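Colleague: my questions concern the predicted model and sequence given below.
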Amino acid sequence: MPSGLVALLDDVSVIARAASASLDDVGAGVAKAGTKAAGVVIDDAAVTPGYVTGFTPDRELPIIWKITKGSLRNKLLILLPLALLLSALLPEAIIPVLMLGGCYLSFEGAEKVIEKLGGAKHGETLEDPIEDPASFEAARVSGAIRTDLILSAEIMAISLSQVEDTTLLTRAVALALVGILITVGVYGAVALIVKMDDVGLHLARKPGATAQAFGRVLLRAMPVVLKLLGSVGTLAMLWVGGGIILHGLEELGLPQPAHIVHGIEHGLAEATGSLGGVIGWLGYAAASALVGLVLGAAIAVGMHVIGHMRSKSHE
């Protein structure tokens, strides 16, 4: 009996050590994956505020909450199972799927640029009279969740590449934790950004002169910040979309476009001394955005031609 108890305790000890090692693997995987995905996280945070600007203050947080729930569904119910299945059964399909997402982001970004330059607008915008606020809000939330799906796919793919040598369970737990932490971080930051004008208004009504001055600064600054974030969001769609395409072509055996862009990055980095890291990254982002803009504009023109041909055929 004592020997059986000792054996049982020994088995428990082995299981505990295995569980501890597994948790260590998950923690290391989450840290690596989160670091590698940081660039896309910044893009996600820049894109999202554009979907809630212009609404009344009482609708901003509910809209962000709807987008947050959609983002969690994207990551945990769609992308996580898909990533695990593809990594186990068809890993070569991951890059083409991501490239399709890159094409979509490039198209969305190019369409916004075309609209800014005076092209035809697609769908109702905040500059137009909004006849049905509920349906307009639903359309905005739907558009944000679609864009989030592509950005989340990139985050999950980057994260998967950092834990692909681990067990299936470790991969699943690490990807789930990365998805949850990134979603909470991004949309928590977005909520703070869009509500800063309310904070400014609250401070401006406080009795202290310092609080009032700071509040007035926030009130004046936030419209500019939100407008700037809208532009950054459009650029983010283009540089992430273009970057996905460049990386995908490189993985599929066509490395020349990516090499040219990386050459620009390294050349700028070497020529600008202590600011080389920042300037080099900006050069890479600008070149990737240009790729995304050209590709997205070509897709937009192609879709316009197809739409025109269809309308002609129905006449």
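Modeller: Looks like it came in fine. Numbers count the residues shown, from 1 in each chain.
Colleague: okay, CA-based contacts and neighbour counts for the rest of this
Modeller: OK.
Colleague: where do the helices sit along the stretch 201-315 of the chain?
Modeller: Under the criterion DSSP state H, counting those that start in this stretch, the stretch 201-315 of the chain carries helices at the ranges 209-251, 256-271, 276-313.
Colleague: putting a second one here so we can go through both:
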Amino acid sequence: MIQVDLITGFLGSGKTTFIKKYVDYLYRQHLHVAVIENDYGAINVDRMLLSEALEGKADVEMVIGGDKDCRIRRFKTKLIAMGMQGYDRVIVEPSGIYDVDEFFDVLHEAPLDQWYEIGNVIAVVNSKLEDLSPQADYVLASEAVYAGKVILSRVDEATEEDIQHTLNHLQMALKAHHSQRDIKKDVMKKRWDAYRDADFEEIMHSGYQLGIFYKQFIDDNYFRSLFFLNIHFSLATLQERIKQIFNDHELGRVMRIKGFVCENQQWYEVNATADDLSVEAIHDGQEVIIVIGEQLDEERIHHYLK
């Protein structure tokens, strides 16, 4: 049976970075690995970045978003197509807003239940967690409640007070949705650059949890991913515009901005949250900027990016 791991995590939590490290470990264990990227839009920045970073270590596939029925059907079709390709493990990275029950439902359906079994559910959580809206708290809790392990990201930037605030917030969010789980005993709080093979071995066998959790409805348009194509700014100008977007609280709550820019025939990956902006030179890209957040005003954001 092919083991399938689900890597969840709220917007900007660091799922893609964690997957790079996890796949590197699995590759060194001589496992044949595939990664499925499942995102809202037809342009998937994370897939482009993973394809470059994981070249020779894992195959990277993509499932384009859509409404719930369409998303489930495409995910199931992708798994069927991959079922006879000899993978030992498949890693699924969904969008930052994801109903984990969809994952369980698909893996338990025929014919997938003959080829695949659920390995682990792993939730990546920013250790410097900000106060969230009730809707965002629900998403955070709905992803963590099933996790065999909760992996804290950005521990190297966080104080012990930050970490305790995050864990208390996560526990509060779970309790608010009627989960009695004590999440703190299943949290890994190490700096990622300090992870050793023994840590990844523990993660690889962490499994998943089931329990009582009250689900709620969230409008599909509440969390949005906005795509802005053909952005021709210089790198310095784009960085400045990104800062302006995060500082404009009239356009909704921006959680993450990611994309590419080309300057002097060199492509750069840009990845930003409210308190961090990183730029990395890469081999190839596409002129697109994606803004992700809650109740976003597309026209107002476009004003900064036109």
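Modeller: Noted; the coordinates are in hand. Fair warning: this is a prediction, and the values are worked out from it, not measured in the lab.
Colleague: need the TM-score from the superposition.
Modeller: Superposed pair, TM-score by TM-score structural alignment, normalised by the length of the second structure: 0.25. Supporting alignment: 134 aligned residues with a C-alpha RMSD of 6.8 Å.
Colleague: any chance of the helices of the stretch 201-315 of the first structure in JSON lines, with mean neighbour count too?
Modeller: Formatted as JSON lines, the helices of the stretch 201-315 of the first structure follow (neighbours: other C-alpha atoms under 10 Å):
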{"stretch": "helix 209-251", "mean neighbour count": "20"}
{"stretch": "helix 256-271", "mean neighbour count": "17"}
{"stretch": "helix 276-313", "mean neighbour count": "18"}
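Colleague: any chance of these in CSV with distance to A45 of the first structure as columns?
Modeller: Formatted as CSV, those follow (distance: least, C-alpha to C-alpha, whole Å):
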stretch, distance to A45 of the first structure
helix 209-251, 8
helix 256-271, 24
helix 276-313, 16
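Colleague: which parts of the stretch 51-200 of the first structure are helices?
Modeller: According to DSSP H, counting those that start in this stretch, the helices that the stretch 51-200 of the first structure contains are 57-72, 80-89, 94-116, 133-163, 168-204.
Colleague: what does the second structure give?
Modeller: Counting by DSSP state H, the second structure has helices at residues 15-28, 45-53, 68-82, 100-107, 112-115, 134-144, 160-176, 197-204, 235-247, 298-305.
Colleague: compute the inter-axis angle for the second one and helix 15-28.
Modeller: So that's helix 45-53 of the second structure. If you take axes from the mean of the first three to the mean of the last three C-alpha atoms, to 10 degrees, helix 45-53 of the second structure sits at 30 degrees to helix 15-28.
Colleague: contacts for helix 45-53 of the second structure?
Modeller: Residues outside helix 45-53 of the second structure that contact it (C-alpha atoms under 8 Å, 6 or more residues apart in numbering): T16, K20, E37, D59, V60, E61, M62, K258, G259, G285.
Colleague: just list the residues touching the third one, thanks.
Modeller: To tie it back to what came earlier, the one meant is E37 of the second structure. N44, D46, R47, V60, E61, M62, V63, V92, E93, P94.
Colleague: distance of D199 of the second structure from M188 of the second structure?
Modeller: Distance of D199 of the second structure to M188 of the second structure, given as C-alpha to C-alpha, to the nearest Å: 9 Å.
Colleague: which one of those two has more residues nearby?
Modeller: When D199 of the second structure and M188 are compared for neighbours, M188 comes out ahead with 17 against 13, by other C-alpha atoms under 10 Å.
Colleague: residue contacts, that one?
Modeller: Contacts of M188 of the second structure (C-alpha under 8 Å, 6+ apart): K149, V150, I151, L152.
Colleague: quick one on the thing from earlier: and the contacts of helix 45-53 of the second structure, which two are the farthest apart?
Modeller: D59 and K258 (22.4 Å; C-alpha to C-alpha).
Colleague: so the two - more neighbours on which side?
Modeller: Taking other C-alpha under 10 Å, D59 of the second structure and K258 do not tie; K258 has more neighbours (22 against 16).
Colleague: and for that one, nearest residue in space, chain neighbours not counted?
Modeller: Spatial nearest neighbour of K258 of the second structure, chain neighbours left out: N271 (4.4 Å); criterion: C-alpha to C-alpha, 6 or more residues apart in numbering.
Colleague: my read: K78 of the second structure touches V63, true?
Modeller: Yes. The criterion here is C-alpha atoms under 8 Å, and K78 of the second structure meets it with V63 at 7.3 Å.
Colleague: more crowded one of these two?
Modeller: It is V63, of K78 of the second structure and V63, that has more neighbours when counted by other C-alpha under 10 Å, with 23 against 15.
Colleague: the more buried one contacts K76, doesn't it?
Modeller: No. The criterion here is C-alpha under 8 Å, and V63 of the second structure misses it with K76 at 9.7 Å.
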